[in-house]
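Chemist: quick one, structure for this:
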Amino acid sequence: MKGVNRDMLKCRSWLSLINGDIEGAQETLKELALEDANSVDSYFAAGVLMRVRGDHARAVHVHNSILEWENLDRGLARLVALELMEDYYAAGDFKCVEDNYHRAEHTERAAWLRASAVENQARYEEAAKLWEKMGGHGADAARCWLKLALGNRGENEADMVKFARKALKADENCTEARFELARHYLGRKKKQKAVDEASEIVRRDLVKSYEDMGKLEAFYYEAGEVDALHKLVFSRIAAKSSNQWIYVYAAGHFLKKENRDKSIEILDYYMKNHGYDTAVVRTYAEIIEEPVLLDVFSHDLYRCRECGERFNEDHELCPGCGGRDTLRKL
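Modeler: Predicted coordinates for the structure are as follows:
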């Protein structure tokens, strides 16, 4: 009877999960654990559900208690230790995430949690090296090197350059690192080097906002090479670049020259080849002064330059990815 009752309780817990009743599933798993003190899977699942519900302290207690059981299978112990790391990470206890890394026996997910925990403690150089060691996390490593570069901006430009180059070595498409190097070279009157770095941002389609195009124009203007920027932008359009900001910039360029038809032609070209991007359609609506479209865009729209999610309101922290000050008005 005991075995039958245990199976029925397991079925009830899974049915609760299927129906989205996390609280009911948790209660059933508690009952199952009382029915069979050696039912590790029930304790394990109960701990995970506690974390999902935000009860991090109890989740930690449950998973820690499993690891204290005698004769626990090594593979299961590694899995439980990984869940314990997840518990601590969800609770924001990044030091404990690190402390339990060895118990998860260096699994890939454990390595991710450790690197992220180290980064969340602002130990950026250590975190960058951990990301690089894992492989396949160049953008994560570049983000850490970039934070070190920005931290040295204006105070120790030599270190700023060193870390910006490390960011580009980790991820050659790190836009912000190229901007920092261009700024550095321009400030030291090394105009050609500044232009070279700025040009790579356009050539690699790394522009993430209209503000980026404005910064690029400022670099080229100060270097006396604005015409070179225009030629580069037009060459990218001719190559059917899919970067919408290049087209928006080009349309604005011709609009300043009072060549409305050319502006419309460029935006039409983008929409025909790449679809209806919000920034392109909004610029198009403003140029042709289409009232229905203008009404659609009467409210400010924002897009995160990191994850690409769009929002109707500005946020200091992106609701999508958690990035700080990454939302830009479209």
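Chemist: okay, CA-based contacts and neighbour counts for the rest of this
Modeler: Will do.
Chemist: mind jotting down where the strands sit in this protein?
Modeler: In the chain, the strands defined using DSSP state E lie at 302-304, 310-311, 327-329.
Chemist: now the second one, please; I'll put the structures next to each other:
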Amino acid sequence: MSDPALLGLFFVAVGLGWLLGRGGIPGVAPRSLWRASLPSQYYRGLNFLLDGSQDNAIDAFTRALEVNSETFDTHIALGNVLRRRGEVERAIRIHQNLLARPSLPAAQLHLAHLELARDYISAGLFDRAERLLLDLVSESGNHRRVAQRHLIEIYEAQSDWDSAREVAEALLPKKTLLTQPAVEADEVGQPVNLILAHFCCEQAESPQEMGDLSAARKLLDQALKYDGDCVRASMMLADIEFRTSNFSRSLKLLKSVQDQDADFVPETVPALRACYSAIDKRPQFRNYLESCFRARPSTMLVLAIAQELSDTESPESAKQFLRESLREKPTLRGLAMLMSLHDADEAGTDEALEVDIIQRLVSARSLYRCQHCGFKAQQLHWYCPGCKHWGTIKEQGALGEFVHA
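Modeler: Alright, predicted model coming up:
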């Protein structure tokens, strides 16, 4: 068991010992079971815990406490410890045992429902979890928003974007004549408008691929209404405008990314190049890249500028730019590109081998990283499988490989 989980179990044991030490529960008549059997179970559990036998300790502590409103929190804590340990089946049994006590107050039964739903989600039993959560949404005001967040988590896992969007829209703050209340400050998760924008983008992918550009455009416009800083929606709309030969509009959308989130500008480079070429203003492309680089340096922008110099001026111009960039901030990708531009006279005997080694090292490195949890990937993902956040995976070169001037 991890140290935090063991510490949590220890505090549960201390709390249990305090209850048992009092000889009973206030308002509950003393029973022989409390006077004799339960204390022995408690001490057995404590011995198991101190000996490092956490499984036996949990079983003993569970047997030591009957289920009632006073011991409810202890059972909840034990079940949560088990779930965090990955022993979901045992956590399910504990939480199901709580629900088998209809005499408990409604607030405690609702909490048991919520914890059991979390157990089912951990076990991948989404159908069971969904039923419990839908009941909570309709019956429990205290847990409604938390239950809705978990429903969104389930629908995301199932790629059910219609249902995910429907639940997320119900979470949007309701406007009133006097105020526009914000989402609760202690609510866990990303802002609702942000995730709604990505749900619209997910919905737009299918019609965009099938050529129904009107339907896709409508969904992406809605995404930007939810979140005006949604880079993904701007890039997808730019692609639609380019495919319909509206190059100026496409270019405007791509350039808006710099204001939405400058870290994503490198992702727009291929589309920008195509737009500037389509409107016969290719020289302005490099000027734009250089202005973006000055505002927010990144490795991918260095490579893009060097490639543009090589294509439009000469390989020597690209090499000179790369040498200056590498002196200021060395990167493997920059070095690999510089060596690949060397001609036969510049290349040493072993340079082909050196280039191959560097390129293999580059390929082995993760180019992208989630800003929230640190998850690493070789390509851009809009949804992080590690922390389940949207839009937090970015090029590593935009996250510290370069520093602002």
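Chemist: save the strands of structure 1 as a markdown table, and put in mean neighbour count and distance to residue 242 of structure 1 too.
Modeler: As requested, the strands of structure 1 are exported to a markdown table (neighbours: other CA atoms under 10 Å; distance: least, CA to CA, whole Å):
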| stretch | mean neighbour count | distance to residue 242 of structure 1 |
| --- | --- | --- |
| strand 302-304 | 23 | 17 |
| strand 310-311 | 20 | 18 |
| strand 327-329 | 20 | 19 |
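Chemist: tell me which of those strands sits nearest to residue 9 of structure 1.
Modeler: For residue 9 of structure 1, the closest of the strands of structure 1 is strand 310-311, at 43.4 Å, according to CA to CA.
Chemist: and that closest one, what does it pack against?
Modeler: On a contact count with 3 or more CA pairs under 8 Å, 6 or more residues apart in numbering; DSSP states H and E, strand 310-311 of structure 1 meets strand 302-304.
Chemist: would CSV of the strands of structure 1 with distance to residue 160 of structure 1 be doable?
Modeler: As requested, the strands of structure 1 are exported to CSV (distance: least, CA to CA, whole Å):
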stretch, distance to residue 160 of structure 1
strand 302-304, 25
strand 310-311, 32
strand 327-329, 25
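Chemist: so which of these comes closest to residue 179 of structure 1?
Modeler: For residue 179 of structure 1, the closest of those is strand 327-329, at 17.1 Å, according to CA to CA.
Chemist: what residues does the closest one touch?
Modeler: Strand 327-329 of structure 1 is contacted by residues 209, 300-305, 314-316, 318 when judged by CA atoms under 8 Å, 6 or more residues apart in numbering.
Chemist: which residues of the stretch 101-250 of structure 2 fall in helices?
Modeler: Along the stretch 101-250 of structure 2, counting by DSSP state H, counting those that start in this stretch, helices occupy 106-122, 126-139, 144-157, 161-171, 192-210, 213-226, 231-243, 247-260.
Chemist: related to what we said a few turns ago, closest to residue 155 of structure 1 out of the strands of structure 1?
Modeler: Closest to residue 155 of structure 1 of those, according to CA to CA: strand 327-329, at 27.2 Å.
Chemist: the helices of the stretch 101-250 of structure 2 into CSV, with extra columns for mean neighbour count?
Modeler: Converted to CSV, those look like this (neighbours: other CA atoms under 10 Å):
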stretch, mean neighbour count
helix 106-122, 22
helix 126-139, 18
helix 144-157, 20
helix 161-171, 17
helix 192-210, 20
helix 213-226, 19
helix 231-243, 22
helix 247-260, 19
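Chemist: for residue 53 of structure 1, find the nearest of the strands of structure 1.
Modeler: Closest of the strands of structure 1 to residue 53 of structure 1 is strand 310-311, at 26.3 Å (criterion: CA to CA).
Chemist: dump the residue contacts of the residue mapped onto residue 272 of structure 2 from structure 1.
Modeler: Counting by TM-score structural alignment, residue 272 of structure 2 lines up with residue 216 in structure 1. Contact analysis of residue 216 of structure 1 by CA under 8 Å, 6+ apart lists residue 198.
Chemist: and the gap between residue 216 of structure 1 and residue 146 of structure 1?
Modeler: 19 Å (CA to CA, to the nearest Å).
Chemist: how about residue 9 of structure 1?
Modeler: Noted for residue 9 of structure 1: a distance of 52 Å to residue 146 of structure 1, by CA to CA.
Chemist: residue 217 of structure 1 too?
Modeler: Separation of residue 217 of structure 1 from residue 146 of structure 1 (CA to CA) stands at 23 Å.
Chemist: could you do residue 177 of structure 1 as well?
Modeler: Distance, residue 177 of structure 1 to residue 146 of structure 1, using CA to CA: 6 Å.
Chemist: repeat for residue 294 of structure 1
Modeler: Residue 294 of structure 1 is 38 Å from residue 146 of structure 1, by CA to CA.
Chemist: number of residues surrounding the counterpart of residue 62 of structure 1 in structure 2?
Modeler: Applying TM-score structural alignment, one finds that residue 62 of structure 1 aligns to residue 94 in structure 2. Neighbour count for residue 94 of structure 2, taken as other CA atoms under 10 Å: 21.
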